[in-house]
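S.K.: whatever this is, show me its structure:
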Amino acid sequence: MAQSINIPPFFDGDHYAHWKTKMKFFLKARDYKLWDVVEDGPFVPQGSKAEWSADDRKKMELNCRALHMLFCAFGPTIYEKMSSCENAKEVWDKLEVTYEGTNEVKETKIGLLTLEYENFKMDPEENIEKMFDRFSTITNGLKGYGEAIPEEKLVRKLIYSLLESWDSKRTAIIEAKNLKILKLDELMGSLLTHQIMKKNKEDEKKREEIRAMGEKKLKSIGINVNAMALKSSTCHHVNSSEEDSEDEEMNYLFNKLARFMKSKM
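M.R.: Predicted coordinates:
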C-alpha cells in the first residue's frame, strides 16, 4: 500500500541518507517555514510567555509542528534516542552526527566517495543499467553530504567511462550533442537505445553463425542422406511389388469362389 502524502517518511535507523532527503522535501512541501526552523533553529521570543505576541506564538508553533513531524517519523528505538531534544534543529543535528558521523567522519566518507567517482569506469561484464546504478550510488552519496556535482560534469564523466567497444557511440554523441546542455536522462536514453540495437546485431550474427554451421554439417552428410533416401525408395518399391502380388492372389480366390457359388444356384 502506498504511503499517504500526509504521513512523514518512516525512519527506523536504516538508509538514513534516503530518509533525510525525503524528510527534507516532506517538510518543505507542508510549509517551507518548517524547514527553515529545522535548518536555522527555532524562533525565541523576548520576555516571558505573558509578554509574547500572537506573532511570537505563531513563530513558536512552527518549531512544535516540525518537531511533531519528526517524532511521528520515528520508530520506538529512534524516538527514545531523540525524545530529550527540545527543538527540531537539535533533533536534525543529532541524527546527522549519529548516522553520518562527526565532521571528521563525514570528510573521510566524502573523500572515499570522491575517489570512487574519479576512478569510475564501466566494468566489462556490466550493462548500461548496472553501470548507471553504480554511478548514481556514488554521486547521490556525495550529494547527500553536500557535495553535489554539476550535471555537465556527470554527463562528461559517464561518457568517458564507457568501454572501448562503445567508442563509436561515444564519438557520435560528442559530435552530435552539446554536452553543456545534454541531460543525464537524455544520455541514458541514447545509450540504452544503442545497447538494444547492439545486442540485436550480436544476436543476429550468432544466428547466422549457427545457420552456417548447420548448412555445413548438412553438406558433409548430404551423400549419406541421399543414399538413405535411395535405399528407402528401393525398399518401398519391393514392398509395393509384394503387396501387388498379394492383391492379385486375393482377386483370383474371390473370382473362383464367385463362380462356384453361381454354379450351385
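S.K.: going forward, measure contacts between C-alpha atoms and count neighbours the same way
M.R.: Noted.
S.K.: so after the host helix or strand of Thr193, what's the next helix or strand?
M.R.: Element membership of Thr193, judged by DSSP states H and E, is helix 184-220. Beyond helix 184-220 on the C-terminal side, the first helix or strand identified by DSSP H and E is helix 222-263.
S.K.: what is the burial count for Ala212?
M.R.: Counted with other CA atoms under 10 Å, the neighbours of Ala212 add up to 12.
S.K.: before we move on, what about Leu162?
M.R.: 20.
S.K.: try Glu39
M.R.: 15.
S.K.: quick one, what contacts it?
M.R.: With contact taken as CA atoms under 8 Å, 6 or more residues apart in numbering, Glu39 is in contact with Lys89.
S.K.: look up how far Asn178 lies from it.
M.R.: 37 Å (CA to CA, to the nearest Å).
S.K.: now do the helix holding Thr193: distance to the chain's middle.
M.R.: 22 Å (CA atoms, centre = their mean, to the nearest Å).
S.K.: here's the other one to compare against:
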Amino acid sequence: MNNAESQNISKPSFFEGNNYSHWKAKMTVFIQSLDYNLCDLIVDGLNLPTIRSKNGDVLPKPRNTYNDNDRRRIQLNAKAKHIIICAINSSEFNRVSSCNSAKEMWDRLEVTYECTNQVKDAKISMLVHDYELFSMKEDENIKSMFTRFTNIINALQSLDKTYSNSELVRKILRCLPRSWMPKITAIEEAKNLNILPLENLLGSLMTHKLTMQKREYDEEKEKKKKKKVIALKSSTNEDSDDDKDDDDDEDLALFKRKFKKFLANKKKFGGKPNKKFHQKGESSKKEEVICFECNKPGHYKSDYPRLKKKEFIKKKKAMVATWDDSDESSSDEDTRE
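M.R.: Reported below is the predicted structural model:
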C-alpha cells in the first residue's frame, strides 16, 4: 500500500514493520473514530459467551445458543480483527493469524516490537532520562526545540508513561537558556502554570523570540549607521590635515627659496657672521690658542689678516666665474637696497 492510500481517512495507517510506536498511536485514533467500543474491546479484551455445565465448569457457549447481545459482541471482535489485518503486511499477518481475539493480535504485535515488560521498562527509563536532561541548544530555535520535546513525550505516552500539562509547561520553562530569564519570570507571574496549555506557551515563546530578533536587527543597523558617520568624520579630518600639510609645504618651499637667495647674496658680498652671536667664553679660548701661520697667540690661522685677504680674492674670482644671469636681477635689487 502506497503513502497516498495510507493517508486516506477511511483506511487505517499501514504498518510495514518500522516505527511501531508511531503506527500504534495512529491506529488507536483511527479505531476510536470508528467506534469507541472497538478500542475498549482491543484494550480490555473480549469475554466470549460462556455457560456452566452441570458440574459447575465454565464452557464456551455453543453458537446456536447465542442471543442478540452475544452476537453483537462477537461481531465487534471480528470488526476489530479486520481493521488490524487491513493495516499490516503479509509477514505480520502470519504472525497474528492464529489469534482468536483482536486483543490477542494487538498484544502479540506489542510484544514483538516493544518486547516484554522488562524491555518496555528499559525503554521508558531511557526516555525518562532524556526527558529529565532535556534542554534547549544554543543554536536551536523554539520550534525545533519544541519538536524534539514532543517526540520524547509521544514516545513515553506510547509506552503508557504520561506527564501532566503543568509538569510539561514547567519543564519547558526550565530548559530555556539564561537569556530567557526575564520572559520566564513574566510568564510565571502573569500566567497560571497549572492551567496554561502547552500550545499557548509555545506561541508566547515564539512571539518573544521574534521580538528579540527584531530588536537585535535594529541595534545592528544602528551600529552600522554610527560606524559610517565615524568613518565620514575621520575622512573629513584627514582631508583637512592634507590641506594643512600642503599649505605647510608651500610655506617651507618659500622659506627655502628666500634662504637660498639670502645665502647667495651673502656669498657675493663676502659677509661675515655677526659677532654678537658668539658665546662669552670664546674670547678667553682664543687667547690660549696659537696661530699656525705666524706662531703668535690670540687668533686662529683662519683669522690671519694676510690669509683672509688671499682667500677673499680667491672667493671673489670664483663667484664672478660661476654667477649666472638668473641672479642678476635679484642682486641688483639687493644692491639698491
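S.K.: superposing both, give me the TM-score.
M.R.: The TM-score (TM-score structural alignment, normalised by the length of structure 1) is 0.80; 228 aligned residues with a CA RMSD of 2.0 Å.
S.K.: residue in structure 2 matching Thr108 of structure 1?
M.R.: Alignment note: Thr108 of structure 1 maps to Ala122 in structure 2; criterion TM-score structural alignment.
S.K.: tally of neighbours for the counterpart of Lys206 of structure 1 in structure 2?
M.R.: In structure 2, the residue matched to Lys206 of structure 1 (TM-score structural alignment) is Glu220. Counted with other CA under 10 Å, residues neighbouring Glu220 of structure 2 total 12.
S.K.: ranges for the helices of structure 2?
M.R.: Assigned by DSSP state H, structure 2 shows helices spanning 3-6, 20-34, 36-44, 68-86, 90-96, 102-114, 117-132, 142-158, 165-174, 181-190, 198-268, 282-288, 305-322, 328-336.
S.K.: the ones you listed: which one's closest to Arg52 of structure 2?
M.R.: Arg52 of structure 2 lies closest to helix 68-86 among those, at 15.7 Å (CA to CA).
S.K.: helices and strands around the closest one, which ones?
M.R.: helix 36-44, helix 102-114 (3 or more CA pairs under 8 Å, 6 or more residues apart in numbering; DSSP states H and E).
S.K.: look up how far Phe135 of structure 1 lies from the equivalent of Leu133 of structure 2 over in structure 1.
M.R.: Matched to structure 1 by TM-score structural alignment, Leu133 of structure 2 sits across from Asn119. Remark: distance between Asn119 of structure 1 and Phe135 of structure 1 (CA to CA) = 11 Å.
S.K.: the more surrounded of the two?
M.R.: Phe135 (20 against 9).
S.K.: the more buried one maps to what in structure 2?
M.R.: Under the alignment by TM-score structural alignment, Phe135 of structure 1 pairs with Phe149 in structure 2.
S.K.: check Gly146 of structure 1 too.
M.R.: By TM-score structural alignment, Gly146 of structure 1 lines up with Asp160.
S.K.: count of neighbours near that match?
M.R.: 10.
S.K.: quick one: it from Asn18 of structure 2, how far?
M.R.: For Asp160 of structure 2, the distance to Asn18 of structure 2 - CA to CA - is 20 Å.
S.K.: circling back: as TSV, the helices and strands packed on helix 68-86 of structure 2 with distance to Arg52 of structure 2 would be great.
M.R.: Converted to TSV, the helices and strands packed on helix 68-86 of structure 2 look like this (distance: least, CA to CA, whole Å):
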stretch	distance to Arg52 of structure 2
helix 36-44	23
helix 102-114	24
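S.K.: the ones you listed: which one's closest to Ile9 of structure 2?
M.R.: Of all those, helix 36-44 comes closest under CA to CA, at 16.4 Å.
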